[in-house]
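Enquirer: the sequence and its predicted three-dimensional model are supplied below.
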Amino acid sequence: MSKVLLASRNRKKLAELQRVVDAAGITGLQILGLDDVPEYPEEPEDGATFEENALIKARSGVRATGLPCLADDSGISVDALNGMPGVLSARWSGRHGDDHANNALLLAQLSDTPDERRGAAFVSACALVLPDGTETVVRGEWRGRVLRAERGPNGFGYDPLFAPDDEPAAGRSSAELTPEEKDSLSHRGKALAQLVPALRELAARG
């Protein structure tokens, strides 16, 4: 059984990766999260891009555990804010991971922005780093627009404020989609799908 570390404590991200692996028919691959390995000092995510931050997290995980490590850095890029919050998405309000405060600040900043100028994209960069130094970095984007109020109980982060452009989403917010619908459309789903060949190869090594 091969092991891969997902450098995250977010159980929803772990479940998302597991669904992608299962949907691809990959067997013999055990996915671990940061809560499943001894705690190690995590390096500051001070990269200027999603790709740089994903690599920082993945390299750190490999160094600390000796396991292949997959890391995701993602956020929302709002057209009217010149691409911000971007890499600052998780700490936009000043407190890391405070979804409610981040969403409230984004709504306030866009309060005078008309609907036709509320375009945005969710962006995910995923980095897979192996103990032998092999690095694979992929990117997925999901276009949509920012709503005027939160909608839906699912997802996390800015999901309740994001209405995807994709037709199958039919005007719903990302937080109103089922996990399976979100996997097939989302930025992270698109990025993870590009890593399936590398994950399949990893599983085959046993």
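Expert: Yes, it's here. Residues are numbered from 1 along each chain as shown.

Enquirer: use CA for all of it now, contacts and neighbours both
Expert: Will do.

Enquirer: OK, contacts around T65?
Expert: Contact analysis of T65 by CA atoms under 8 Å, 6 or more residues apart in numbering lists V37.

Enquirer: same deal with R148?
Expert: Residues in contact with R148 (CA under 8 Å, 6+ apart) are 107, 111, 161.

Enquirer: show me where this protein has helices.
Expert: Assigned helices in the chain, in chain order: 11-23, 50-65, 99-109, 179-185, 187-194, 196-204 (criterion: DSSP state H).

Enquirer: which of the ones you listed sits closest to D35?
Expert: For the helices of the chain, the distance to D35 is smallest for helix 11-23, at 9.7 Å, taking CA to CA.

Enquirer: show me how far the closest one is from its chain's centre.
Expert: Counting by CA atoms, centre = their mean, to the nearest Å, helix 11-23 is centred 12 Å from the centre of its parent chain.

Enquirer: next: stretch 98-110.
Expert: With CA atoms, centre = their mean as the basis, stretch 98-110 stands 19 Å off its chain's centre.

Enquirer: ok so, going back, let's have the contacts of R148 in JSON lines, adding distance to A175.
Expert: Listed next are the contacts of R148 as JSON lines, based on distance: CA to CA, whole Å:
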{"residue": "L107", "distance to A175": "16"}
{"residue": "S111", "distance to A175": "21"}
{"residue": "L161", "distance to A175": "8"}
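
Enquirer: quick one: which of the residues you listed is most hemmed in?
Expert: L161 (23 neighbours; other CA atoms under 10 Å).

Enquirer: gap between that residue and K3?
Expert: Distance check for L161 against K3: by CA to CA, to the nearest Å, it reads 35 Å.

Enquirer: one more structure, for comparison:
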Amino acid sequence: MALPKIEKLVLATHNAGKVAEIGAMLAPMGIHVVSAGELNLPEPDETETTFVGNALLKAHAAAKVTNLPCLADDSGLCVNALNGDPGVYSARWAGPGKDFAMAMQTVHDKLGAGDDRSAYFICVLALVYPDGSEYVFEGRVNGTLVWPARGVGGFGYDPMFAPDGETRTFGEMTPAEKKNYSHRAIAFAALVDAL
């Protein structure tokens, strides 16, 4: 599948960490990237109950306002022992102040001492063109939760997640190192192949 060429793309996010990570991945393709935050677009309420639903909702909302191709992601941490929570509610667990130290503590507190600490990060990218056509790409990385959280890199739950095959957490890795494992990088590889 070859997608229509894109010269300018709106990232439907206000998350500076995502803007930096996604912008770096798209830069080699010569695509001019602008974020919803830079355009002062409102953040739509994420009312869907799936990653795909929320990503499409955000991308369609931005495409409708800007009349440009829009890319949105919905991603989160899914903990097996917590029946997939926080999942699509990962950001909400951090509260209105986006306090991910609190969110990581909540995950840790909900896990019992002997609980399975396996988890995975998932990223769903939704690309929506102004004509309403939509494309979805997914990436997933399995790993283990560590406590206490380690590292100051990355964002969100990165400091408590060590991908399979690594002893370091995403929070202890450089962006280039994280890209070798990242759920977002896996989803982006599929997007780049399509473009």
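Expert: Yep, that arrived. Worth saying up front: this structure is predicted, and the values here are computed from it rather than measured.

Enquirer: export the helices of structure 1 to a markdown table and tack on distance to R145 of structure 1?
Expert: Listed next are these as a markdown table, based on distance: least, CA to CA, whole Å:
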| stretch | distance to R145 of structure 1 |
| --- | --- |
| helix 11-23 | 23 |
| helix 50-65 | 20 |
| helix 99-109 | 12 |
| helix 179-185 | 15 |
| helix 187-194 | 14 |
| helix 196-204 | 29 |
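
Enquirer: P85 of structure 1: which of those helices is closest?
Expert: Closest to P85 of structure 1 of the helices of structure 1 is helix 99-109 (CA to CA; 8.5 Å).

Enquirer: the closest one: which residues count as buried?
Expert: By neighbour count with 16 or more other CA atoms under 10 Å, helix 99-109 of structure 1 contains the buried residues 99, 101-103, 106-107.

Enquirer: about what we covered before: filter the contacts of R148 of structure 1 by whether they're kept in structure 2.
Expert: Contacts conserved in structure 2 for the contacts of R148 of structure 1, counting by both residues aligned by TM-score structural alignment, their matches' CA atoms under 8 Å: 107, 161.

Enquirer: of the helices of structure 1, which approaches V87 of structure 1 most closely?
Expert: Closest approach to V87 of structure 1 among those is made by helix 50-65 (5.9 Å; CA to CA).

Enquirer: ok so, going back, which one of the buried residues of helix 99-109 of structure 1 sits closest to K190 of structure 1?
Expert: Closest to K190 of structure 1, out of all of the buried residues of helix 99-109 of structure 1 and judged by CA to CA, is D99, at 22.9 Å.

Enquirer: what's the spacing between the closest one and G157 of structure 1?
Expert: Remark: distance between D99 of structure 1 and G157 of structure 1 (CA to CA) = 5 Å.

Enquirer: which residues do those two both contact?
Expert: A90.

Enquirer: of the buried residues of helix 99-109 of structure 1, closest to L128 of structure 1?
Expert: Nearest to L128 of structure 1 among those, with distances taken as CA to CA, is D99, at 26.5 Å.

Enquirer: now do the same contact list for the closest one.
Expert: Residues in contact with D99 of structure 1 (CA under 8 Å, 6+ apart) are 90, 156-158.

Enquirer: ok, now E176 of structure 1?
Expert: The neighbourhood of E176 of structure 1, defined by CA under 8 Å, 6+ apart, consists of 151-154, 160.

Enquirer: which of those tops the neighbour count?
Expert: Busiest of these [other CA under 10 Å] is P160, holding 23 neighbours.

Enquirer: my guess is that residue meets A175, correct?
Expert: Yes - in this structure, P160 of structure 1 is within contact of A175 by CA atoms under 8 Å, at 4.8 Å.

Enquirer: okay, and the common contacts of those two?
Expert: With CA under 8 Å, 6+ apart, P160 of structure 1 and A175 have common neighbours 151-154.

Enquirer: aligned partner of L127 of structure 2 in structure 1?
Expert: Taking TM-score structural alignment, L127 of structure 2 has L128 as its aligned residue in structure 1.

Enquirer: distance of G87 of structure 2 relative to M29 of structure 2?
Expert: From G87 of structure 2 over to M29 of structure 2 (counting by CA to CA), the distance is 31 Å.
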